[in-house]
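A.B. asks: fold the following, please.
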Amino acid sequence: MTVIAFLGAGSVVFTRELLADILSFDELRGVTLALHDIDPERLETAEAIARRTADQLGARPRITTSLDRRVVLDGADFVINAIQVGMHAATVRDFEIPAKYGLRQTIADTLGIGGIFRALRTFPVLEAIARDMRELCPDAWFLNYTNPMAMNIGYLTAVAPELKAVGLCHSVFWTVHDLCKLIDVPLDEVDYSAAGVNHQAWLLRWEHRGQSLYPRLDERLEKDPGLRRRVRMDMYRRLGYFPTETSEHSSEYVPWYLRHDEEIERLRIPVGDYLRISADNVEEYHATRASVLAGEPLDVSRDATEYAPQVIHSITTGTMRRVHANVANRGLIANLPEGYAVEVPCVVDGMGVRPERVGDLPLQCAALNRSFVNVGQLTVRAAVTGDPRMVRQAAMVDPNTAATLPVERIWELCDELTAAHGDLIPAALRG
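C.D. replies: A predicted model of the protein is given here:
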């Protein structure tokens, strides 16, 4: 029987969606679902959701729970990671402290000051998970959803290269989905391929019946001045390739927008947006818990299947699929650094996840990606070596931070955030 371990199962809305997708596959309706969270109440809620979802779908999985991570990892075939170290309180610190220094952020979970410190909080837990997996489920696939995705996969590549770690993110799919809707072309008739780094991959191929759809997007932009008032549209018009993830995310990864009041207004950038999203997530958790405890039915309908259930189904049944995933760059993108995480098309079947070689990215796209990667590589190296100076150096080369603050203020900001996060930061990096 296939065993699927969920780490961070208390992220109940996301867990509900994954469970609905998994249990919708006939071949997976009898799997073992092993749920783990460090919060007893959230774990209880996750178990209730799992049982309700199974009942509504007529599935009969074996469901187990434990506050002990090692218990759920023992014998697992797949490990889905959705942890958030520090939860909402840490997110608030990542926004409010930089804001005192005049540093604007929108999402703060991938790059920049917020991404760096989220990574530093997450790395020690990832290392402990990898250590447990070596002992308890060395052949399991580690399917990571936790941000900062590229830094997390880059860190695991450095400290646990034998781990079968794959980063899964829906940004490529939903980018193509929304673009197709924008120009009124059926998604299921479209061929597409993207590559780069997570949240800043590039739509290299986007075709309908062999014809590029970029000219149709150009026509749509020409007719709609309002549509041009979005960061990703602005980047596409200047770079020639559309970036994945939202405009809110994308604004943080470059030096051109958040520093300037007029650009924030022109492109309607919602500064601090993830504070609202994070607070909404907390409220949604409480609403979902109240609903399931009251015996109300869950919404198990899904517009699209998440990548993790597809990967699990393909590996267990041999069904071939093509997804976009985050893996170590082993000759996959020639003009990005070797060994760091890249997002590329992958074939998935009974042999596992097999990334496709892309070759060179367009030069302008690779140039932006390298700025993105620089921050992640320094953050990973800081954690691996225990060198706190490298944390500050990562912040110094971050595009948005460097465009906003002088170096002395960057170091002061890092000092204050390190102190504020306390024991969540590795001891060696608190100096």
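A.B. asks: drop to CA atoms for contacts and neighbour counts, all remaining ones
C.D. replies: OK.
A.B. asks: quick one: the strands in the stretch 101-250 of the chain?
C.D. replies: Assigned by DSSP state E, counting those that start in this stretch, the strands in the stretch 101-250 of the chain fall at 141-144, 164-168, 190-197, 200-208, 211-212, 242-243.
A.B. asks: would you do the same for the sequence below? I want to compare the two.
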Amino acid sequence: MRIVFVGAGSVVFTRQLLHDILSFPELSDVEIVLYDIDLERLQVAAALAAGIAKAAGARPVLSATADRRAALVGADVVVNMIAVGGHSAIVTDFEIPAAAGVRQTIGDTLGIGGIFRALRTFPVLRDLAADMQQVCPEAWLLNYTNPMAMNIQYLTAIAPQLKVAGLCHSVYWTVRGLCDLIDVPFAEVDYLSAGVNHQAWILRWQHAGRDLYPALDAVIASYPEQARRVRVDMYRRLGFFPTETSEHSSEYVPWYLGRDSEISRLRIPVGSKLRSSAENLAVYDELRASLAAGRMPDTDWEDAAEYAPQVIHSLATDTPRTIQVTTANTGLITNLPAGAAVEVPAGVDRLGVHPRHVGALPAQLAALNRHFLSVVELVVAAAVEGDPRHIRHAAMSDPATAASLTVEQIWQLCDAMVVAHGEALPEPLRSAPLAAGVG
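C.D. replies: Take a look at the predicted model:
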């Protein structure tokens, strides 16, 4: 099996995936190709991969290249984890909106940050999809890059025949965390989650047939500080627990970030992604220095339960599994738009990833998801149609942005962001269109 890591220079994530893949004895001799356009990071990733393989007692065939097309030839699985623009682009995504009066916490999924992260990622996804269709058309593309829903919906629009699955561990860690909170073994619970990536919902959560939500209610009632979290607040009002962190969840609704009182009440860490991104740079620098000095960093990590290694193992061994995936809505969630990128359970085996039918979400949850997906649809339309007005339409539709700015301020902010990201955006989207009747 030939596995290609696209964006392998994201070495912190690369090392976890490599560790998890090589922990399976059946995958100890796979072929792994590391690809990145940053030659220094690629070199660090290659050294790290060799060290992880040695520590695991595995004998994979390892190579590294800055030639994407050559890397993809004959691939069976392509794992995408690119971050177009890196830390400097993240700084832009936060500082310009902040100056305009828009608060963000993570900025990688919805909102101004998510919109422009998608728009600078789409050209790379377009070229990746074109290469895959020519040199490895049967390969599975496993995408980790955010904004997940926008990226998967874009890929579905431009390359519908490509085999794509969006992977995110938020559902897994949400359920693990809830189980720890009420002291029930995670391995013994049954759960069902569906919605959209970073705004899905725990629809069923049971232990031996017993609904566990009443136990969660008791914990929240006993510890009032638990209520000072965005997703607990959302759960108490909506009736189902959201699957992403409070930082993430605060950005997808209009209720919280625009008000100082809510930021204080719910302890929302505005700008947290800026801090974590800077910390990741420091971790990378430390890792690079260690490898340059001939010291291999500690590889005795707990398995992270990432889905890509599990998918790869199932493809290779026909081991059946159930995971969460983001995929096109082909009647999977009946009260969300057809073709939209939704997150649902999926079976995995040697034939691939098989999304499962969920049915209708509770009306209040579907309403929020539809609002989320309206922004996704408009961002994808901007790129597919080459219409820069749709960037502004997406920002106008975004819940948190619309709650903070007037429509004229939104257009001005989008103009500033287009200028700041410049050539990273698709060429047709670099203009600044006037609103109807203006000028």
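A.B. asks: re earlier: tell me the most buried of the strands of the stretch 101-250 of the first structure?
C.D. replies: strand 242-243 (a mean of 26; mean count of other Cα atoms under 10 Å).
A.B. asks: which residues touch the residue nearest to residue 125 of the second structure when sequence neighbours are not counted?
C.D. replies: When the adjacent residues along the chain are set aside, residue 125 of the second structure lies closest to residue 155, with 7.2 Å between them (Cα to Cα, 6 or more residues apart in numbering). Counting by Cα atoms under 8 Å, 6 or more residues apart in numbering, residue 155 of the second structure touches 125-126, 129, 164.
A.B. asks: quick one, which of the strands of the stretch 101-250 of the first structure is nearest to residue 331 of the first structure?
C.D. replies: The closest of the strands of the stretch 101-250 of the first structure to residue 331 of the first structure is strand 190-197. By Cα to Cα, the value is 12.9 Å.
A.B. asks: what is the orientation angle of that closest one with strand 200-208?
C.D. replies: Here strand 190-197 of the first structure runs at an angle of 170 degrees relative to strand 200-208 (axes from the mean of the first three to the mean of the last three Cα atoms, to 10 degrees).
A.B. asks: could you say what helices and strands strand 190-197 of the first structure packs with?
C.D. replies: For strand 190-197 of the first structure, the elements it packs on are strand 200-208, strand 341-349, helix 363-385, judged by 3 or more Cα pairs under 8 Å, 6 or more residues apart in numbering; DSSP states H and E.
A.B. asks: rebuild these as a markdown table, extending it with distance to residue 393 of the first structure.
C.D. replies: Output for those, formatted as a markdown table (distance: least, Cα to Cα, whole Å):
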| stretch | distance to residue 393 of the first structure |
| --- | --- |
| strand 200-208 | 21 |
| strand 341-349 | 20 |
| helix 363-385 | 7 |
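A.B. asks: so which of these is the most packed in?
C.D. replies: Neighbour counts (mean count of other Cα under 10 Å) averaged over each of those peak at strand 341-349, with a mean of 24.
A.B. asks: list the buried residues for the helix or strand following that one?
C.D. replies: Sequence order places strand 352-355 as the next helix or strand after strand 341-349 of the first structure, per DSSP states H and E. Neighbour counts over strand 352-355 of the first structure (16 or more other Cα atoms under 10 Å) mark 352-353, 355 as buried.
A.B. asks: again with stretch 23-31 of the first structure
C.D. replies: Residues of stretch 23-31 of the first structure classed as buried: 23-24, 28-31 (neighbour count, 16+ other Cα under 10 Å).
A.B. asks: where's the residue lying closest to residue 107 of the first structure once chain neighbours are set aside relative to residue 96 of the first structure, distance?
C.D. replies: With Cα to Cα, 6+ apart as the criterion, residue 107 of the first structure has its nearest non-adjacent residue at 4.7 Å, and that residue is residue 274. Using Cα to Cα, to the nearest Å, residue 274 of the first structure is found at 12 Å from residue 96 of the first structure.
A.B. asks: neighbour count winner among these two?
C.D. replies: The residue with more neighbours, out of residue 274 of the first structure and residue 96, is residue 274; 20 against 16, by other Cα atoms under 10 Å.
A.B. asks: name the helices or strands packed onto the strand or helix carrying the more buried one?
C.D. replies: Using DSSP H and E, residue 274 of the first structure sits within helix 273-293. Packing contacts for helix 273-293 of the first structure, counted by 3+ Cα pairs under 8 Å, 6+ apart, involve helix 12-24, helix 40-57, helix 87-100.
A.B. asks: mind listing what's buried in the next helix-or-strand element following that helix?
C.D. replies: Note on helix 273-293 of the first structure: by DSSP H and E, the next helix or strand toward the C-terminus is helix 307-317. In terms of neighbour count (16+ other Cα under 10 Å), helix 307-317 of the first structure has its buried residues at 307-316.
A.B. asks: gap between helix 307-317 of the first structure and the chain center?
C.D. replies: 18 Å (Cα atoms, centre = their mean, to the nearest Å).
A.B. asks: same question, stretch 35-51 of the first structure
C.D. replies: Computed by Cα atoms, centre = their mean, the separation of stretch 35-51 of the first structure from the middle of its chain amounts to 22 Å.
A.B. asks: buried stuff in that stretch?
C.D. replies: For stretch 35-51 of the first structure, the neighbour count (16+ other Cα under 10 Å) marks 35-38, 42-51 as buried.
A.B. asks: stretch 406-416 of the first structure too?
C.D. replies: 407, 410-411, 413-415.
A.B. asks: can you put these in JSON lines and add distance to residue 106 of the first structure and secondary structure?
C.D. replies: Formatted as JSON lines, these follow (distance: Cα to Cα, whole Å; DSSP: H, G, I helix; E, B strand; the rest coil):
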{"residue": "407", "distance to residue 106 of the first structure": "22", "secondary structure": "helix"}
{"residue": "410", "distance to residue 106 of the first structure": "18", "secondary structure": "helix"}
{"residue": "411", "distance to residue 106 of the first structure": "21", "secondary structure": "helix"}
{"residue": "413", "distance to residue 106 of the first structure": "17", "secondary structure": "helix"}
{"residue": "414", "distance to residue 106 of the first structure": "18", "secondary structure": "helix"}
{"residue": "415", "distance to residue 106 of the first structure": "21", "secondary structure": "helix"}
